[in-house]
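>>> coords below, sequence missing:
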């Protein structure tokens, strides 16, 4: 995407091979030069269609756009680096450059041209199958038990006896669903026994988990080297918010447009990167100096995370070739070796996820349209079935019936609690290890969670009322009547199990990953090492917001998450959702919000995302997920609230293998303390020390030093504020509440001392004015 300042300065680049009349070309030049707001090439093409005789007949518009954009990017690179021989997205190529040499690539949620990846919504029945498979594959010995028909017959009975509406509203579980689960588990048992990998939450894309991929000695090795890293870091070197501590943070010392340097005609590696400190050309922003000309959304026009280059040999073993950003290549060489082992373990799972959208996509229940089964044809008559058809008399009868049923239920409950010997269900005698004992816990509702916390902490009674209202509103008598009298005809899974696209052990590669790559071409990985620490004063982690990893700049396709250590904390889950698009993926007419909830568990008639489910993130499990799924880390808390606890996680983000981006092989280290070890720096320092003090000050003031620690923290805060949580489609209300809560608490903590002093010195009226100003500032920061 090329913006206004480039079009103004170089309109002839757009007008290369101009297919229109000369006078129309002049009109276009005048229109471009007269605009004040940002302008994309797509805006220009729309103007051309509306104001000229060209309708692109016989012209490939997309090819023309790419041709013009590539010209802009190449010429802009020549202005920055006349000797450049390297071309990468953002440096010689546009940022939205897609894979080179005609290779297809892994889908992304959105591009500069709009939505890139869509999926059909899954019926609630299929969501329940995903839940059952995920829960069963957490059980010890499931891969053996699933082949014993005596055990699986018991499993089916257990699954059918469960109250699935406790997991999802309107959920049911049928015998065909149970039989499908067993057959699918048999396929996955074969894969697990031979490879250790278990595909879950899989449809058009999928997640992979494993509880035997990472050996205990490797977890211990990472624990030791990360502890050594922590001991060498100054407190000021660790970015944190009081709970999450980032030992390796890609948001510290990233590539910063108009500040970072890039080597135009060579690359560096771990052995010579320190000597390249301070060298290269400053990478100017293609959007120009004016902030208003810079777009928001899928791009970060101010920065980019820097991946390291990783060479994978013919045996499938990984070797980190360029430095890992914020991990010293000499002082922490042992950690490089450890991280290489984790990358090697991640490659087979990454490869399956990368090929899944084309080779392993499947849907268990065909989504080819749905219909109501109207049980009150005399009421609906010739009208379209709708909740508004409910007669007043029927509403009164319905309410009386429900009131009677409620009273009867309460009587039974009272009898049950007063009975000294209540009836207890006794399962048949058998080996307890063979029972499923599934627990259908409903996915946590962050909005209810935070509303209640605010109500308790801040004394906002109205928030408690809203929470109660949200529950009460779910029991609307008219909707309930319509739901009961108009059940949907939802199809079942096929009676004859067939899932040819389920990955098999023969599909799991030990080398030659990602299909088209030549073995000499490196892959790129972004490394992040995080510890979440809880204390008796802060005993609970409230979870993250929905997000994807990185922005379009980073072209991340999949992430590996290894929880390698934890202590004194409850179980933690990673949640996933997708964004079905009704304009291109729904085969039935657009549903109202009530119907969408009944059929797909989607709010707002399909405009919101669909939660697929969750999986454990504990030291026993490794999790791999595609970046077309949004994810969020769930909440967890201390087990023993009298002592601290922690959870430690290594995240590895895989960059699109067919599209290398600017990496640490192109950008010399920017850390001040690394630069002081550079030979050129020390030689220059020796010369400078012999200068008179006044000349030495002039030299140091004029030298463009690498980024110092304090500035790096400011840059990270700016990057975090600008990126926020990368939400490309409509978010749930709890997301907005979380945003507000975090911003509110951050503002409150930063200004607490000043506010306390102001409270002593100012009267009530001035306090009210200050509160109003503070709210205004909060609104402005939130908008930014």
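Here it is on my side, so go on. Quick caveat: nothing in here was measured; it's all calculated off a predicted structure.
>>> Could you use CA atoms for every contact and neighbour count after this?
Fine.
>>> what sits up against stretch 252-266?
Stretch 252-266 has contacts (Cα atoms under 8 Å, 6 or more residues apart in numbering) with 81, 83-86, 278-285, 301-306, 325-326, 666-668, 670-671, 707, 712-713, 715-716.
>>> Tell me how far it lies from the chain's centre.
Taking the mean C-alpha point of stretch 252-266 and that of its whole chain, the gap between them comes to 26 Å (Cα atoms, centre = their mean, to the nearest Å).
>>> and the end-to-end length of it?
24 Å (Cα to Cα, to the nearest Å).
>>> Pull out the buried positions in that stretch.
By neighbour count, with 16 or more other Cα atoms under 10 Å as the criterion, the buried positions of stretch 252-266 are 252-264.
>>> hmm, back to that, ok, of the contacts of stretch 252-266, which come out buried?
Neighbour-count burial (16+ other Cα under 10 Å) applied to the contacts of stretch 252-266 gives 81, 84, 86, 278, 280-285, 301-306, 325-326, 666-668, 670-671, 707, 712-713, 715-716.
>>> from the contacts of stretch 252-266, which ones fall inside strands?
Residues of those located in strands (DSSP state E): 281, 282, 303, 304.
>>> One more to weigh against that first structure:
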């Protein structure tokens, strides 16, 4: 149902078309036709993926979504919440970001920072893995006094940050470095008050402004993304499998399938048959019968502005009606701007491009992962796709862990597991990981999602294989606002190249010295500030550490299985 609604909300003018019965009837017919399969007799039959009642429910919900969209410009693509918008960032901001990022792209080929292991497909413009916090090396100030003006001047100040004690999933080596963000008073603006790691605040002022403006647009989407952390929408109530009565010519005892009483009668009549073979044959027929007769659970009636939510404080298994956001966007259970007006936010910034060429025409996709490690406390991500050219459809996929324990308490018969795949998308004895769906990543789209989902970029390639193409993103990682971590307000600039440039601007070395002599003098600087060559070696260490933790995290993610009790 969510995938169907996501597809509809990708259509141009969907927010008005969902109120046109002629158009929705056509979309409904197309969806039902797509869900049809051909049976053994060659006749079309409906699958259980989506039903007519589900589609009707979806159109009621889509009309509600259209009212919310009219006031907010945002759409919830998947519960959890994955939120998307093609309108909150106006074209002029998109153009400003393209223009401001261009100087980082238009550098000599030798200076381009291709992401390690990407086969020169992923170009890092600003990446938090370069010059991060390095425990045992980074210098930190006791008070957050680093700002955009003095971040280079204070280079070398502060005490060396000690190496923390080992704790599972917490890095004892590195931490991505967020910038501090303050809210504007009386408007919806924000201000970045400490430097974005690896983005010089003086030579990249237009880019700072562009990032601030897009960040301001992302905050309402983050508020919506983080709202359902303690509740979830139930569209289709399900307490256990239900099966239809026999159709004419499909008797359970005709060899196609039967129930347990029929099995007992047959055993009484033919006690000399091999019991093991009979049991196996019967179980297979019973599974086949259940598959044909399973009653697809259906949604209840949609009530505009109301839905049934499972509330953590409510009695177990009881659905409690609760008003969700009105079409105006309220009531706001989570409003980052109001809740953290005084404290502000901490945000990690990344700018990266994927470049395809006729020689390298395909991007193979990313791996399933969540963002960061526990000491970075990333709670949500915002991705803004600001430039896409000559590539096929690019999509961002999501999956989640489902609550396998609750399934055990549902009513079902012995060895009755077939409904798990239909209802939960999982199998008995296998990981309780559900593929949620994927969202189109197109130019001008802003997507936010919580860091409870695993996500991955799906493969894409050049649309015209004779020409180059690209996809460019601005990624913003929100640190849990309840937790303050080490930020660039505490850590003066660590880059030797920035420090050397500042010394030169202040004429710390005599101007009459040749450039070669100045560079030789700088070469005598040991350990700190950190040279680019050393930073790249440290980045490889950081990446190796994160790959190791990703494997552990993915193992934990897949370790919980559906294991229905046998009565």
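Done, it's in. Please read all numbers here as calculations on a predicted model, not as lab measurements.
>>> hang on, the earlier thing: let's have the buried residues of stretch 252-266 of structure 1 in CSV, adding secondary structure and distance to residue 770 of structure 1.
Written out in CSV, the entries for the buried residues of stretch 252-266 of structure 1 read as follows (DSSP: H, G, I helix; E, B strand; the rest coil; distance: Cα to Cα, whole Å):
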residue, secondary structure, distance to residue 770 of structure 1
252, coil, 34
253, coil, 36
254, coil, 37
255, strand, 39
256, strand, 36
257, coil, 37
258, coil, 37
259, coil, 37
260, coil, 40
261, strand, 44
262, strand, 46
263, coil, 50
264, coil, 52
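>>> circling back to that earlier point, for the ones in strands among the contacts of stretch 252-266 of structure 1, give me CSV that also has distance to residue 178 of structure 1.
Conversion of these to CSV gives the following (distance: Cα to Cα, whole Å):
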residue, distance to residue 178 of structure 1
281, 62
282, 61
303, 49
304, 47
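>>> between those, which is nearest residue 29 of structure 1?
Proximity of these to residue 29 of structure 1 was ranked by Cα to Cα; the top entry is residue 282 with 30.6 Å.
>>> Please pull up the equivalent of the closest one in structure 2.
Residue 282 of structure 1 maps onto residue 160 in structure 2 when the alignment is built from TM-score structural alignment.
>>> Would you map the strands across the stretch 451-567 of structure 2?
For the stretch 451-567 of structure 2, strands defined by DSSP state E, counting those that start in this stretch occupy the ranges 454-457, 460-461, 469-479.
>>> Ok, the stretch 1-150 of structure 1 next?
Listed in chain order, the strands of the stretch 1-150 of structure 1 (DSSP E, counting those that start in this stretch) span residues 88-89, 92-93, 110-111, 114-115.
>>> Between the ones you listed, which one is closest to residue 66 of structure 1.
Closest to residue 66 of structure 1 of the strands of the stretch 1-150 of structure 1, according to Cα to Cα: strand 92-93, at 10.1 Å.
>>> which bit of structure 2 covers that closest one?
Strand 92-93 of structure 1 falls opposite no residue of structure 2 when the two are matched by TM-score structural alignment.
>>> related to what we said a few turns ago, closest one of the buried residues of stretch 252-266 of structure 1 to residue 573 of structure 1?
Distances from those to residue 573 of structure 1 were compared by Cα to Cα; the smallest belongs to residue 252, at 26.9 Å.
>>> now for that closest one: what does it line up with in structure 2?
Structural alignment (TM-score structural alignment) places residue 252 of structure 1 against residue 130 in structure 2.
>>> okay if I get the strands of the stretch 451-567 of structure 2 as TSV plus distance to residue 516 of structure 2 and mean neighbour count?
Listed next are those as TSV, based on distance: least, Cα to Cα, whole Å; neighbours: other Cα atoms under 10 Å:
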stretch	distance to residue 516 of structure 2	mean neighbour count
strand 454-457	45	20
strand 460-461	45	20
strand 469-479	37	22
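>>> Which one of those strands lies nearest to residue 345 of structure 2?
Of all the strands of the stretch 451-567 of structure 2, it is strand 469-479 that lies closest to residue 345 of structure 2, at 7.3 Å by Cα to Cα.
>>> Just give me the mean distance for that closest one relative to structure 1.
With both structures laid over each other, strand 469-479 of structure 2 and its partner residues in structure 1 are 0.9 Å apart on average (mean Cα distance after the TM-score superposition for structure 1).
>>> starting at the chain centroid, how far to that strand?
Put simply, strand 469-479 of structure 2 sits 12 Å off its chain's centre (Cα atoms, centre = their mean).
>>> so that strand corresponds to what in structure 1?
Aligned by TM-score structural alignment, strand 469-479 of structure 2 corresponds to residues 645-655 of structure 1.
>>> which residues does the residue most central in space within structure 1 contact?
Computing the C-alpha centroid of structure 1 and ranking residues by Cα atoms, centre = their mean puts residue 548 first, at 1.9 Å. Applying Cα under 8 Å, 6+ apart to residue 548 of structure 1 gives the contacts 627, 628, 629, 630, 631, 725, 726, 727.
>>> again, 10 Å this time
Under the criterion of Cα atoms under 10 Å, 6 or more residues apart in numbering, the neighbours of residue 548 of structure 1 are 109, 556-559, 626-632, 725-728.
>>> what does residue 537 of structure 2 give?
With contact set as Cα under 10 Å, 6+ apart, residue 537 of structure 2 has these partners: residue 130.
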